[in-house]
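Asker: sharing a sequence plus its predicted fold:
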Amino acid sequence: MSHRTTAATSPERENHVPKLSVVVPMHNVEAFAESTLRSLAANAHPDFEFLLVDDCSTDATPWVIDRWAEKLPGARVIRHETNRGIAQARNSGIDAAEGEFVTFLDGDDWYGPRHLAGMVRAMEDLGCDFARTDHVQATGTERVIRRPPAAVRNAVMDPRDGITPADTETMVDYPFVWAGIYRRHLFDDGGMRFVTELRTAEDRLWIWRLHLTARTYASLGLHGVFYRRGVATSLTQIKDDRQLDFIPAYDALLRDVREDREADRFLLKAVRTYCAMIAFHIGKVNEYEPAAAQRLRRETRAALQRMPEQALEETLKTIDSTRSRLLSRLRDGRKAA
């Protein structure tokens, strides 16, 4: 058995189908777990359940989880016997979820009061498959509101219209899965699971697949989820080869788009986004561990060489000259950085 689930269930909650399931993956977040779980308590509701997924933490995180699970209404604890990564932690929560809606919160982030009730209310009013929200980026004591680049707010739209245009920041460039709420039917029959082989960039592929799969969505003017930026334990801060998982993530995306009924509509956006990710990582290659840096140069060159040629050439012609020059040199085997 790869994981086990425990619950603190009162008799009146038995046989009760919750309205919302909140999936909270946690791994070695002892410094932040208290504030995260306290924020869940501030959002507790008889119709909400909280799935606390301990991904085999080796610090005090399990102790903090157990202490809060005893007093947090609707809490269920899922424990992985081995560390399996955030993608599997989210999937374990999805598999256990019973709510009509599902949302996610990372173990080092937190909610403002009544944020969850606001999301549920908006989903019931709009009736769409999923909705994305603003979030508050917290860097030390600084707070900045980040908004999804949607065309309109609080209106139902076609998710496919949120993918393009290629040369503009769009909804697929807002990869924060925890800044959203999703109807349970999207996950039926094993659908919309995170790719467990990806240690990073799993969210970027997931968001693209969400926009290609769902029928309706909305962007909500809510900003009650707080994203703790620059945390040392965050996977965004690592400098080893786990960061290179964006390459298989975007390779999988290109395969999806090529097989899509509207491949011609989305292929340029997919290639352009892949190129932007390559340029971003190559631009900071000297920060990486030596072996990871060498592998990054080698594998991104190969990625550029296997991209659809016409879409790649169009991208190199239309992006800024700095990135175009860097990517061209990398593709041709010249020194890129």
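Answerer: That came in fine, so what should we check first? Residues are numbered from 1 along each chain as shown.

Asker: from here on, contacts and neighbour counts on C-alpha atoms
Answerer: OK.

Asker: need the contact list for the residue nearest to residue 242 when sequence neighbours are not counted.
Answerer: If you skip the residues right next to it in sequence, residue 242 has residue 199 as its closest partner in space, 6.0 Å away by CA to CA, 6 or more residues apart in numbering. Taking CA atoms under 8 Å, 6 or more residues apart in numbering, we find residue 199 in contact with 85-87, 242-243, 245.

Asker: could I get these as a markdown table with neighbour count and distance to residue 289?
Answerer: As requested, these are arranged in a markdown table below (neighbours: other CA atoms under 10 Å; distance: CA to CA, whole Å):
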| residue | neighbour count | distance to residue 289 |
| --- | --- | --- |
| 85 | 19 | 21 |
| 86 | 25 | 22 |
| 87 | 20 | 24 |
| 242 | 15 | 11 |
| 243 | 20 | 11 |
| 245 | 16 | 15 |
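
Asker: second structure for comparison follows:
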Amino acid sequence: MNTYEISLIVPVHNSSNFVEKIFKNISTQTFTNFEVIIVDDHSQDNTTKALKEKFENKNFEYQILLSNGNGVSAARNTGIENSQGKYIAFIDDDDELSEDYLQMLYNTAKKDKAEVVLGSYIEIFNHKKVPKIFKENITYNNLEIRKKIIPQTIFPINNEEEVWLPVWRSLILKDVISYNNIKFDEKISQAEDFIFMLEILFKTKKISLISEKPIYFYNRRSTSSMNRYIIDDLSNQIYFHKVFVRILQENKLFEDVKYRYLSNRLRMYSTVMSNAVRAPEKRQILDEMRETQNTLRNDIYLKKVSFKNLDNPIAVKFLMILLKHNHINVLYTIYSYKEQKRLRKFG
């Protein structure tokens, strides 16, 4: 039996600077039938102490748990395992919510009898706000999810609306998670929520998208995991794609979305090159680029495919052709410039 309508899961790690924001996000919600599960991912600062002091006079039910593992995936799994809500929602510690965040997600789920609801959001970086708003309020059944939503999440083509899959801005019926034994893969350190949500979508009977207004405000910082140097990024990305392919094949969709997937896979190599130039020493950067080159040359999925037939931008295809043909020094210059420009963008 569900004790609450919603369990709101908040992973934290060295988040003492965000305690005020976390409390404000939660305490101002117009929806009231929810519990809060804060999961501390082994913080080395006084995050837990600060949270307990701030929440002393709270007007909502909450608990603070220690993660069973390391990383945000383990923290979210711990939150799910200890949740008592009918629905699961997630927020990150440094982002912001509208006061009707939970109310809008919940109302839509009830109105549409949807198992999953996605809200629109605003991406914030370097004092700029970029709306990511769905074109319309719409509901899709499972067949439509397979034919439209999932392909667009893999790789949008022909000016399709891109559907990004973070778990924040989402409401998920817990039964979908529990009955299908879906968990965050704790071996994946980047885009772990994409894989989780992809599995959710395959098992979902109905999904609704909210277009009225943004209800989540995503703060994209230059110091975030998406912008800092990641050790062993190539091997991590290869593992991610191994899981990615397995899910598509198990659900008998791989052949239908093959070229979208291959376009995504080619983009992955460009992402790895961007990460490489964040390494502290030039020698390390060049070594990582050469390793990426060897992996691309021997990639069984891309080896027999002409890059020109994929849906990537021309610039990405050109850079990957340069990589295959050993223009490492040229690529070092290009990707170094690209990263400097990108970090200036995010401030």
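Answerer: The structure has been received and is ready for your questions. Being a predicted model, the structure only gives us computed values, none of them experimental.

Asker: that older thread, what's the residue nearest to residue 242 of structure 1 aligned with over in structure 2?
Answerer: In structure 2, residue 199 of structure 1 lines up with residue 189, judged by TM-score structural alignment.

Asker: for its match, which three-state class applies?
Answerer: Classification of residue 189 of structure 2 using DSSP: H, G, I helix; E, B strand; the rest coil returns coil.

Asker: tell me where the stretch 201-347 of structure 2 has helices.
Answerer: With DSSP state H, counting those that start in this stretch applied, the stretch 201-347 of structure 2 shows helices at 233-250, 258-276, 282-297, 314-324, 328-346, listed in chain order.

Asker: tell me which of the ones you listed is the most buried.
Answerer: Neighbour counts (mean count of other CA atoms under 10 Å) averaged over each of the helices of the stretch 201-347 of structure 2 peak at helix 258-276, with a mean of 21.

Asker: mean per-residue distance, it to structure 1?
Answerer: Taken over the aligned residues, the distance from helix 258-276 of structure 2 to structure 1 averages 2.3 Å (mean CA distance after the TM-score superposition for structure 1).

Asker: and that helix, what does it pack against?
Answerer: For helix 258-276 of structure 2, the packing partners by 3 or more CA pairs under 8 Å, 6 or more residues apart in numbering; DSSP states H and E come out as helix 150-154, helix 233-250, helix 282-297, helix 314-324, helix 328-346.

Asker: and residue 184 of structure 2, which of those helices is closest to it?
Answerer: When these are ranked by proximity to residue 184 of structure 2, the top entry is helix 233-250, at 11.6 Å, counting by CA to CA.

Asker: so which elements touch the closest one?
Answerer: Counting contacts by 3+ CA pairs under 8 Å, 6+ apart, helix 233-250 of structure 2 packs against helix 192-203, helix 258-276.

Asker: now render those helices as JSON lines, adding distance to residue 300 of structure 2.
Answerer: JSON lines is the format used below for these (distance: least, CA to CA, whole Å):
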{"stretch": "helix 192-203", "distance to residue 300 of structure 2": "21"}
{"stretch": "helix 258-276", "distance to residue 300 of structure 2": "11"}
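
Asker: give me the stretch of structure 2 that stretch 264-278 of structure 1 matches.
Answerer: Aligned by TM-score structural alignment, stretch 264-278 of structure 1 falls on residues 255-269 of structure 2.

Asker: now do the matching stretch: distance to the chain's middle.
Answerer: The chain centre lies 18 Å from the centre of stretch 255-269 of structure 2; the measure is CA atoms, centre = their mean, to the nearest Å.

Asker: nearest to residue 343 of structure 2, out of the helices and strands packed on helix 233-250 of structure 2?
Answerer: Closest to residue 343 of structure 2 of those is helix 258-276 (CA to CA; 11.3 Å).

Asker: what's in contact with that closest one?
Answerer: With CA under 8 Å, 6+ apart as the contact definition, helix 258-276 of structure 2 has outside contacts at 151, 154-156, 228-230, 233-234, 237, 241, 254, 285, 288-289, 292, 296, 301-302, 310-312, 316, 319-320, 335-336, 338-339.

Asker: again with stretch 105-122 of structure 2
Answerer: Residues contacting stretch 105-122 of structure 2 (CA under 8 Å, 6+ apart): 129-134, 139, 169-173, 176, 204-218.

Asker: what's the answer for stretch 53-61 of structure 1, then?
Answerer: For stretch 53-61 of structure 1, contacts defined as CA under 8 Å, 6+ apart pick out 23-30, 33, 62, 77-86, 89-90, 92-93.

Asker: ok so, going back, which of the contacts of stretch 105-122 of structure 2 are buried?
Answerer: Buried by 16 or more other CA atoms under 10 Å: 132-134, 139, 169-173, 176, 204-211, 214-218, out of these.

Asker: residue 279 of structure 2 -> structure 1?
Answerer: In structure 1, residue 279 of structure 2 lines up with residue 288, judged by TM-score structural alignment.

Asker: how many neighbouring residues does that match have?
Answerer: When counting by other CA atoms under 10 Å, one arrives at 18 neighbours for residue 288 of structure 1.

Asker: next one: it from residue 204 of structure 1, what distance?
Answerer: According to CA to CA, to the nearest Å, residue 288 of structure 1 stands 21 Å off from residue 204 of structure 1.

Asker: just to revisit the earlier point, look up how far residue 147 of structure 1 lies from the closest residue to the match of residue 279 of structure 2 other than its chain neighbours.
Answerer: Excluding its sequence neighbours, the residue lying closest to residue 288 of structure 1 (CA to CA, 6+ apart) is residue 239, at 4.7 Å. Residue 239 of structure 1 sits at a distance of 28 Å from residue 147 of structure 1 (criterion: CA to CA).

Asker: repeat that for residue 219 of structure 1.
Answerer: Taking CA to CA as the measure, residue 219 of structure 1 falls 9 Å from residue 147 of structure 1.

Asker: next one: residue 110 of structure 1
Answerer: 17 Å.

Asker: got it, and residue 95 of structure 1?
Answerer: 29 Å.

Asker: before we move on, back to that, my guess is the match of residue 279 of structure 2 contacts residue 240. True?
Answerer: Yes: counting by CA atoms under 8 Å, residue 240 is a contact partner of residue 288 of structure 1 at 6.2 Å.
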